[in-house]
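Engineer: My questions are about this predicted structure, shown below with the sequence.
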Amino acid sequence: MGAVIAEQAPLKAEDAADLIRLLQSRQCPNCRLADADLVHANLRDADLKGARLQRANLGQARLDGADLSGADLSFTSLRGASLRGANLLGAKIYGTDLRDADLAGATLDNDALEEAHWQGAKAIATEARSHAALHNAGVEAAQNGRWPEAEHLFSEAIMRQPKEPLSWVARGIARSEQAKDDLAASDFRYAGSLFQSKGNSALSDQLRQAADTVQKRRTQTNKQPPGNGWGGHILSGMTAAAQVLAPLAIKAFVPMGLGF
């Protein structure tokens, strides 16, 4: 029943004896496995409660049904790993690489992925991603020109925090870049109403003007093709235009560098 780690498994870990114990039995609660090389390891149903796995490489590992509750996964690579049904409650997920991992049925704390890398991960429970994490992922997608993905992520962020106007503005930009004129205008107007309720009349007026501008684009399609920078263009006169797609500060829904 020993695990398979590619073809050769260098016994590199904080405690080599603990690593051998894990590979032989898959039962290693509280093991000291920092820096372990466990690429492609078959650790299905492994007991790793409270294990120290900082900086370990578990890329492409099979961890379906594994108990990682309370484990320290700081800066651990789980890229492409299968974590279907895994227990990650109480795990420290700081700087953890979960990109392209399969998290179907995995149990995580609310907002557990706030400080992790999870782009491309599958089947993440909605409650595991905070508003800020979703918004910031949308920002990254937008900055790389992936507008449909950005729109989807901003929509999820809005579901988590519907009264945060910046996510409505950001989704409006993403929709404008895809020539979804009416939807973009609606987002800008609603964001304007939220800023108005916060006492920011100037920004509210600018967003209403942006909404009018994007809706007028239908009559200008011969002059300006759909997309092609319209989202930024229509907001070019706003005080916050250059920063409106800035990442939100962790645990403080204030965009970095903004003054409103």
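Structural biologist: Sure, I can see it. Numbers count the residues shown, from 1 in each chain.
Engineer: switch to C-alpha atoms for all contacts and neighbour counts from now on
Structural biologist: Fine.
Engineer: so how far is A46 from R26?
Structural biologist: Using C-alpha to C-alpha, to the nearest Å, R26 is found at 5 Å from A46.
Engineer: Also V139?
Structural biologist: 36 Å.
Engineer: Which of those two has more residues huddled nearby?
Structural biologist: Between V139 and A46, counting by other C-alpha atoms under 10 Å, V139 is the more crowded of the two (28 against 22).
Engineer: what's the nearest residue to the more buried one if we skip its chain neighbours?
Structural biologist: L245 (5.8 Å; C-alpha to C-alpha, 6 or more residues apart in numbering).
Engineer: what's the answer for L22, then?
Structural biologist: C28 (5.4 Å).
Engineer: give the contact list for that neighbour.
Structural biologist: D18, R21, L22, A46, D47, L48, K49, A51 (C-alpha atoms under 8 Å, 6 or more residues apart in numbering).
Engineer: at 6 Å what do you get?
Structural biologist: With contact set as C-alpha atoms under 6 Å, 6 or more residues apart in numbering, C28 has these partners: L22, D47, L48.
Engineer: number of nearby residues for N222?
Structural biologist: 9.
Engineer: Three-state assignment for it, please.
Structural biologist: coil (DSSP: H, G, I helix; E, B strand; the rest coil).
Engineer: so how far is W230 from it?
Structural biologist: 14 Å.
Engineer: I158 too?
Structural biologist: 22 Å.
Engineer: Verify the stated contact: S82 with G65.
Structural biologist: No: under the criterion of C-alpha atoms under 6 Å, S82 makes no contact with G65, lying 9.4 Å away.
Engineer: Please say which of the two ends up with more neighbours.
Structural biologist: Ranked by neighbour count (other C-alpha under 10 Å), S82 and G65 place S82 first, with 30 against 19.
Engineer: Give me the buried stretch members for stretch 78-87, please.
Structural biologist: L78, R79, G80, A81, S82, L83, R84, G85, A86, N87 (16 or more other C-alpha atoms under 10 Å).
Engineer: residues in contact with it?
Structural biologist: In contact with stretch 78-87 (C-alpha under 6 Å, 6+ apart) are residues 58-69, 97-107.
Engineer: Between the two ends of it, what distance do you get?
Structural biologist: With C-alpha to C-alpha as the measure, stretch 78-87 spans 14 Å from end to end.
Engineer: Now tabulate the buried residues of stretch 78-87 in CSV and tack on secondary structure and distance to L33.
Structural biologist: Shown next, in CSV, are those (DSSP: H, G, I helix; E, B strand; the rest coil; distance: C-alpha to C-alpha, whole Å):
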residue, secondary structure, distance to L33
L78, coil, 14
R79, coil, 18
G80, coil, 20
A81, coil, 17
S82, strand, 19
L83, coil, 18
R84, coil, 22
G85, coil, 22
A86, coil, 18
N87, strand, 18
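Engineer: what distance separates stretch 120-132 from the centre of its chain?
Structural biologist: Distance of stretch 120-132 from its chain centroid, counting by C-alpha atoms, centre = their mean, to the nearest Å, is 7 Å.
Engineer: Use this one as the comparison:
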Amino acid sequence: MKSLISATAAFIATISLTTTVQAANTEHVKQLLATKQCQNCDLTGAGLVLADLSGANLSGANLTGANLSRANLSGADLRGANLSGAGLFGVNLSEAKLSGANLTNADLRNSYLANAQLTGAYLNGVNFQGAVGIPSQIASPEDFYAWGVAEAEKGNQQQAITYFNQAIAIKPKYAGAYLARGIARYQALDREGAFQDAQIAEQLFTSQNNSPGSQTAQAFMKELQRRPDEKVSTGSPSFFDFLGSLSSVLLQLLQF
């Protein structure tokens, strides 16, 4: 019985120690919220949802696992900060300084990154889905393409087009991105823009010897040339009306 009590006490002590180690320094949290000055602070696991931290000095701070969802960090100094595993959903990081920051496995979905400085930042495992203003140098054309497809599936055509634009800017001969952008434009009721993209996609697919892609682009152009009153269905077309079950084409679009 004594051994059981001792073991239980040891376990509780271990849990308590772990909690203490992982909890944010409350004085540092108060200091941050009161002054916006918290260089090298210990803010591990801090709850800072919706906090107004615009222009705050958090350089070198430890924000591991902190919840900063929808916080305003515009213009904040986060150089060298540790944000690994941090919740940054919907956060405003426009103009923020993040050079050398550790953002490993951070959640940056739906965040705002316009003009954010990310030189030398560690970005392994970061979730950028739905983020606005992602610097082109931190993601591949395929990343932007995949994010664009995901946004288009959700009906966010303008955001999808923005992602496809970025994919094309990095990789000008990315046929799949042109075709995907054309379909997104079609759903946004820009038939002229859609047709132009489909033409470019068809030419690129042909030059790259991608027959399935070329055939898909041709089918899309043929659909665009039909009069609106010839359509059988009504309402806005689905993003996958012309890609549908062509899973092999979708896979190839990531490469061409």
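Structural biologist: Looks like it arrived, so ask away. Only a predicted model underlies this, so the values are computations on that prediction, with no experimental measurement involved.
Engineer: gap between the equivalent of T213 of structure 1 over in structure 2 and N110 of structure 2?
Structural biologist: When structure 2 is aligned by TM-score structural alignment, the residue opposite T213 of structure 1 is K222. Counting by C-alpha to C-alpha, the gap from K222 of structure 2 to N110 of structure 2 is 36 Å.
Engineer: Who has more neighbours out of those two?
Structural biologist: Neighbour count, other C-alpha under 10 Å: between K222 of structure 2 and N110, N110 has more, with 19 against 12.
Engineer: any idea which helix or strand carries that one?
Structural biologist: N110 of structure 2 belongs to no helix or strand when assigned by DSSP states H and E.
Engineer: who's in contact with it?
Structural biologist: F89, G90, G130, A131.
Engineer: mind running it again at 8 Å?
Structural biologist: Counting by C-alpha under 8 Å, 6+ apart, N110 of structure 2 has contacts F89, G90, V91, F128, Q129, G130, A131, V132.
Engineer: same question, W168 of structure 1
Structural biologist: Neighbours of W168 of structure 1 in contact, by C-alpha under 8 Å, 6+ apart: F154, I158, D187, F188, Y190, A191.
Engineer: any idea what the fourth one aligns with in structure 2?
Structural biologist: Mapped onto structure 2 by TM-score structural alignment, F188 of structure 1 lines up with A198.
Engineer: pretty sure that match is in contact with A219, am I right?
Structural biologist: No: at 9.4 Å, A198 of structure 2 does not count as touching A219 under the criterion of C-alpha atoms under 8 Å.
Engineer: Mind checking which of the two has more residues around it?
Structural biologist: A direct count of neighbours by other C-alpha under 10 Å for A198 of structure 2 and A219 places A198 higher, at 29 against 15.
Engineer: Am I right that that one is in a helix?
Structural biologist: Yes: assessed with three-state DSSP, A198 of structure 2 lies in a helix.
Engineer: ok, it - contacts?
Structural biologist: If you count contacts by C-alpha under 8 Å, 6+ apart, A198 of structure 2 has them with Y178, L179, G182, A217, Q218, F220, M221.
Engineer: One more pass at 10 Å, please.
Structural biologist: 175-176, 178-183, 192, 204, 214, 216-222, 224 (C-alpha atoms under 10 Å, 6 or more residues apart in numbering).
Engineer: again, but for L63 of structure 2
Structural biologist: Counted by C-alpha under 10 Å, 6+ apart, L63 of structure 2 has contacts 24, 40-46, 78, 81-87, 102-103.
Engineer: 8 Å instead?
Structural biologist: D42, L43, T44, G45, A46, A81, N82, L83, S84, A86.
Engineer: ok, the counterpart of it in structure 1 to Q60 of structure 1 distance?
Structural biologist: Here L63 of structure 2 is matched to L53 in structure 1, going by TM-score structural alignment. L53 of structure 1 sits 15 Å away from Q60 of structure 1, going by C-alpha to C-alpha.
Engineer: Same check on N42 of structure 1?
Structural biologist: 9 Å.
Engineer: now T219 of structure 1
Structural biologist: Counting by C-alpha to C-alpha, the gap from T219 of structure 1 to Q60 of structure 1 is 51 Å.
Engineer: the more surrounded of these two?
Structural biologist: Q60 (21 against 9).
Engineer: quick one, helices of the stretch 51-200 of structure 2?
Structural biologist: Applying DSSP state H, counting those that start in this stretch to the stretch 51-200 of structure 2 gives helices spanning 141-153, 157-170, 175-187, 191-207.
Engineer: Of those helices, flag the one that's most buried.
Structural biologist: Most buried of these by mean neighbour count (mean count of other C-alpha atoms under 10 Å) is helix 175-187; its value is a mean of 29.
Engineer: which SSE is the aligned partner of T44 of structure 2 in structure 1 in?
Structural biologist: With the correspondence set by TM-score structural alignment, T44 of structure 2 lines up against A34 in structure 1. Secondary structure from DSSP H and E places A34 of structure 1 outside every helix and strand.
Engineer: still on that earlier bit, let me know the helix or strand that the residue nearest to V139 of structure 1 is in.
Structural biologist: Here L245 of structure 1 is assigned to no helix or strand, by DSSP H and E.
Engineer: in terms of contact, does it touch A170 like I think?
Structural biologist: Yes: using C-alpha under 8 Å, L245 of structure 1 makes contact with A170 at a distance of 6.2 Å.
Engineer: Farthest-apart pair in the contacts of W168 of structure 1, please.
Structural biologist: F154 and Y190 (14.3 Å; C-alpha to C-alpha).
Engineer: longest helix anywhere in structure 2?
Structural biologist: Longest helix of structure 2, by residue count under DSSP state H: helix 2-22.
Engineer: Which positions in that helix come out as buried?
Structural biologist: So, applying 16+ other C-alpha under 10 Å, buried residues of helix 2-22 of structure 2: Q22.
Engineer: Next, name the residue at the spatial heart of structure 2.
Structural biologist: F128 (1.9 Å; C-alpha atoms, centre = their mean).
Engineer: how much space is there between the counterpart of that residue in structure 1 and E156 of structure 1?
Structural biologist: Using TM-score structural alignment, the equivalent of F128 of structure 2 in structure 1 is H117. Counting by C-alpha to C-alpha, the gap from H117 of structure 1 to E156 of structure 1 is 17 Å.
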